[in-house]
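Enquirer: no FASTA, just this:
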């Protein structure tokens, strides 16, 4: 009997065994290809990561992706293969090519998992032609000039937050600064961009009404790297099988605010965020509402985390709080020589160090190598490879930032060029955070007013460590960052 006849006989008599053998052979061949023959096979990384994206999906889901990848970089070096077709780079010299020069590389398809209600957003879209007119319409609202013209309203939001902190401190001796910072953030975003205050700092409940809405979008980051079709089915299944009344109520509250805002905004002549989008003339109101909801989420979450981190660090370091307060008081007493707060060196150092250590957005920002490929430090990446950098990796690089986990504002008073180039809190280039000017202004204003009020004096932290889920937007385990004042609470 010939070989062909033998194989045919085995196939017919033992089909399951044959199928198993063929499948095993194909899997083995695929593994050999990915380990030894793939165009990225020369780039080091964990064997499982080279073989399958499941390694990355798993660590993304459980929320330790950034720290696990950080440990792998210590083992393998600055180039790390984190999935069969994806490389993480822990070198700030890669930032210009990936994110800045000529607009940088295009965003990876997985960003579309952050689409909302079936609509792309200015953040989530990978389509340059879709984003360009929408971003151009609203970018003027984020200019330094526009923000400065609205300083009085923004300071009003800050002052209400400071008064609420004083009130909660006096009444209970405990303040959840994460909730309070989120409340300020949503008020500042809505006041400046919508010309209508959400009034989060005036809410009487212990949790901001928009918090569960924000947390639901944060949780999307667990599945950030999934193919969009898989993410869509998974999201649908979770909504059907695991409904959450608290989250639904929070989403309904935000929907009511946005619906009312957009419906009463005229299609012509309004200078707020939805008005500028409707001036384009080709956007449905449903999409305008989605863009507004996306802004509420992003502006509330990241700035809330950053400010809460600053409050916590100033409580942990009373000497730095006093040094900052001395600078601010001297500036207040300078009369005609008084400076803009964003020019004050120690305040600037405190804010920047808070942003470095906060980890509001710790994970990678993957982009796609364009046609023709890309060569970085002698290593060639073929077209279609996903490459990216992360704030966690860059900000906790001990070579550039000695004692990287320590809050040391002084490191920014005479920062090295490498430190400046490694700062990645808002991303980089044309696709960096569109609201970074507004977010930074909020942090300066709030940090200055909180410090001048002396409300943080005598505070101790409620948690020795703030643990986070390292998703695209970090999530604080326990959903609170508390400051506590022991004994009788003096008025500030």
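Expert: Thanks, I have it. Model, not experiment: these values are computed from the prediction.
Enquirer: Going by C-alpha atoms from here, please, whenever you check contacts or count neighbours.
Expert: Will do.
Enquirer: Run through the strands of the protein in chain order.
Expert: Counting by DSSP state E, the chain has strands at residues 79-83, 86-89, 106-107, 174-176, 367-368, 374-376, 379-381, 386-388, 459-461, 468-469, 475-476, 482-485.
Enquirer: Residue 335: which of those strands is closest?
Expert: Comparing the strands of the chain by their distance to residue 335 (C-alpha to C-alpha), the top pick is strand 459-461, with 31.2 Å.
Enquirer: Give me the contact list for the closest one.
Expert: 312, 315, 316, 482, 483, 484, 485, 486 (C-alpha atoms under 8 Å, 6 or more residues apart in numbering).
Enquirer: follow-up on the earlier one: which one of the strands of the chain is the most hemmed in?
Expert: Mean neighbour count (mean count of other C-alpha atoms under 10 Å) peaks for strand 386-388 among the strands of the chain, with a mean of 26.
Enquirer: Distance to residue 407 added to the strands of the chain, as JSON lines?
Expert: Shown next, in JSON lines, are the strands of the chain (distance: least, C-alpha to C-alpha, whole Å):
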{"stretch": "strand 79-83", "distance to residue 407": "28"}
{"stretch": "strand 86-89", "distance to residue 407": "25"}
{"stretch": "strand 106-107", "distance to residue 407": "32"}
{"stretch": "strand 174-176", "distance to residue 407": "20"}
{"stretch": "strand 367-368", "distance to residue 407": "31"}
{"stretch": "strand 374-376", "distance to residue 407": "32"}
{"stretch": "strand 379-381", "distance to residue 407": "35"}
{"stretch": "strand 386-388", "distance to residue 407": "26"}
{"stretch": "strand 459-461", "distance to residue 407": "15"}
{"stretch": "strand 468-469", "distance to residue 407": "17"}
{"stretch": "strand 475-476", "distance to residue 407": "19"}
{"stretch": "strand 482-485", "distance to residue 407": "17"}
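Enquirer: next, the one to line up against it:
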């Protein structure tokens, strides 16, 4: 009888019980030890739904800038999440051997292959794995190694310019932002496989790779706010078993496998060009050589993962930076004029090759370098905090003790728009990188967070820098570029990477 009464009670009051448990959970979140005194949006302290909604809107980077200007260097953006806006915290959070580890946000961005999630240098939370893998592949990303492949970059530039001349000759507006992404894809293809991916030649999204990457970024940015849902969504371990075709959805992985298989087939048939056999300089050749010498050091799985990560991460971020550089110059004609004058002067003095080399740009075009740096400061490619777990003993950040286990991180958009570091932070002022005092320049450099910091600094940063330093001055030497609809601004959307659209331009060839 008593048992029946209890069951009846539970049935009658289930809704109230659930509501009560949720209320307790929300209150527990709100008054979490060590975090309840950190300011931020009230709702954010109760539930991760505030952060999820903010990211879903696609403008979270600007929201965080506003919050830090309102509340100061520490802002609570989730029940257990704190956004840090003090550049002095960079070496504390991201420095070597500081004990801050990556969070569950990152493994969501790994590939699935052979029915298993395959971690890469970016997604792995295992520091030992990261060290071992980075040691094996890092040399391929050094500027010295990349300069060996500079002629391959020039071959991409040649096709790029040829395609743009078609638009210029027919006086047809061109989506220069999209073509920059095509360019970035083909350059990554040359560095990775000694093979263009076909974007420039065909003038389209080959194998829907751009579309696939966009879908992956949207999923990662949203699910990354509530990563505990990932095992029930695309991270469900039953999915690859129940739907074996699921792995074919990843066009980047499929292209990588196709490229590797093609290279292996040519090698077996003896048709591979001499430079691509032993001692090839592209990443596939370098890493396969390591694999053949010591398969345990770099397995087939490792090679596939590193190659596909290159294609996934190397195109979007670089294209975003190049769009920002060009758009900001087009919006500031006086800066564009200074860039043109510098390029033309160096050209007249015979300092520039037919295809401007990386070294020439670095040495003879200092204002171009300042423009590139300033554009990436104003519009970093990554638009969310780079999350880390506070070590168990806790840490003091900005004068406040943060308990162990708290998720903290820095958003490049926040510190790059800090007036204490970058006076007049919302303005495009390339001169700040040339005319500032040594002391100010040192502070700005230490606060520059475009490629992250510490051992997890973006391993592909040299690829991006080489592309930008070469192609931007080349474009501006070749064409007069104007916005097709100057009264319309571009549109941006933060899906982990802050993507842009609307860079529609008119091109007029310049006389040289």
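Expert: Nice, thanks for sending it over. These figures come from a predicted structure and were not determined experimentally.
Enquirer: that older thread, to residue 359 of structure 1, which of the strands of structure 1 lies closest?
Expert: That would be strand 468-469 among the strands of structure 1, by C-alpha to C-alpha, at 8.8 Å.
Enquirer: quick one: the longest helix along structure 1 to structure 2 mean distance?
Expert: Across structure 1, the longest stretch assigned as helix under DSSP state H is helix 285-316. Taken over the aligned residues, the distance from helix 285-316 of structure 1 to structure 2 averages 1.8 Å (mean C-alpha distance after the TM-score superposition for structure 1).
Enquirer: same question, stretch 15-27 of structure 1
Expert: Stretch 15-27 of structure 1 sits 3.9 Å off on average (mean C-alpha distance after the TM-score superposition for structure 1).
Enquirer: now that stretch: how far from the chain's centre is it?
Expert: Relative to its chain's centre, stretch 15-27 of structure 1 lies at 44 Å (C-alpha atoms, centre = their mean, to the nearest Å).
Enquirer: Next: stretch 39-47 of structure 2.
Expert: In terms of C-alpha atoms, centre = their mean, the centre of stretch 39-47 of structure 2 is found 27 Å from the chain centre.
Enquirer: Check stretch 156-171 of structure 2 too.
Expert: With C-alpha atoms, centre = their mean as the basis, stretch 156-171 of structure 2 stands 27 Å off its chain's centre.
Enquirer: For it, buried residues please.
Expert: Within stretch 156-171 of structure 2, the residues that count as buried by 16 or more other C-alpha atoms under 10 Å are 156, 157, 160, 161, 163, 164, 165, 167, 168.
Enquirer: The nearest residue to the fourth one once chain neighbours are set aside and residue 328 of structure 2, how far apart?
Expert: Counting by C-alpha to C-alpha, 6 or more residues apart in numbering, residue 475 is the residue found nearest to residue 161 of structure 2 once chain neighbours are left out, at 7.7 Å. Taking C-alpha to C-alpha, to the nearest Å as the measure, residue 475 of structure 2 falls 15 Å from residue 328 of structure 2.
Enquirer: And residue 255 of structure 2, by the same measure?
Expert: From residue 255 of structure 2 to residue 328 of structure 2 the distance is 34 Å (C-alpha to C-alpha).
Enquirer: Also residue 42 of structure 2?
Expert: Counting by C-alpha to C-alpha - residue 42 of structure 2 and residue 328 of structure 2 are separated by 36 Å.
Enquirer: which of these two has more neighbours?
Expert: residue 328 (19 against 13; other C-alpha atoms under 10 Å).
Enquirer: What is the aligned counterpart of that one in structure 1?
Expert: Counting by TM-score structural alignment, residue 328 of structure 2 lines up with residue 313 in structure 1.
Enquirer: Tell me the buried residues in stretch 481-491 of structure 2?
Expert: 481, 482, 483, 484.
Enquirer: could I get these as TSV with distance to residue 208 of structure 2?
Expert: What follows is the buried residues of stretch 481-491 of structure 2, written out as TSV (distance: C-alpha to C-alpha, whole Å):
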residue	distance to residue 208 of structure 2
481	28
482	29
483	27
484	27
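Enquirer: Among these, which one lies nearest to residue 70 of structure 2?
Expert: Taking the buried residues of stretch 481-491 of structure 2 together and measuring to residue 70 of structure 2 by C-alpha to C-alpha, the closest member is residue 483, at 34.8 Å.
Enquirer: before we move on, back to that, list just the nearest of the buried residues of stretch 481-491 of structure 2 to residue 396 of structure 2.
Expert: When the buried residues of stretch 481-491 of structure 2 are compared against residue 396 of structure 2 (criterion: C-alpha to C-alpha), the nearest one is residue 483, at 47.9 Å.
Enquirer: hmm, back to that, what number of residues lie near the closest residue to the match of residue 328 of structure 2 other than its chain neighbours?
Expert: Among residues not flanking residue 313 of structure 1 along the chain, residue 407 sits closest, at 6.9 Å (C-alpha to C-alpha, 6+ apart). Look at residue 407 of structure 1: counted by other C-alpha under 10 Å, it has 20 neighbours.
Enquirer: What distance do you get for residue 407 of structure 1 to residue 89 of structure 1?
Expert: Taking C-alpha to C-alpha, one finds residue 407 of structure 1 at 25 Å from residue 89 of structure 1.
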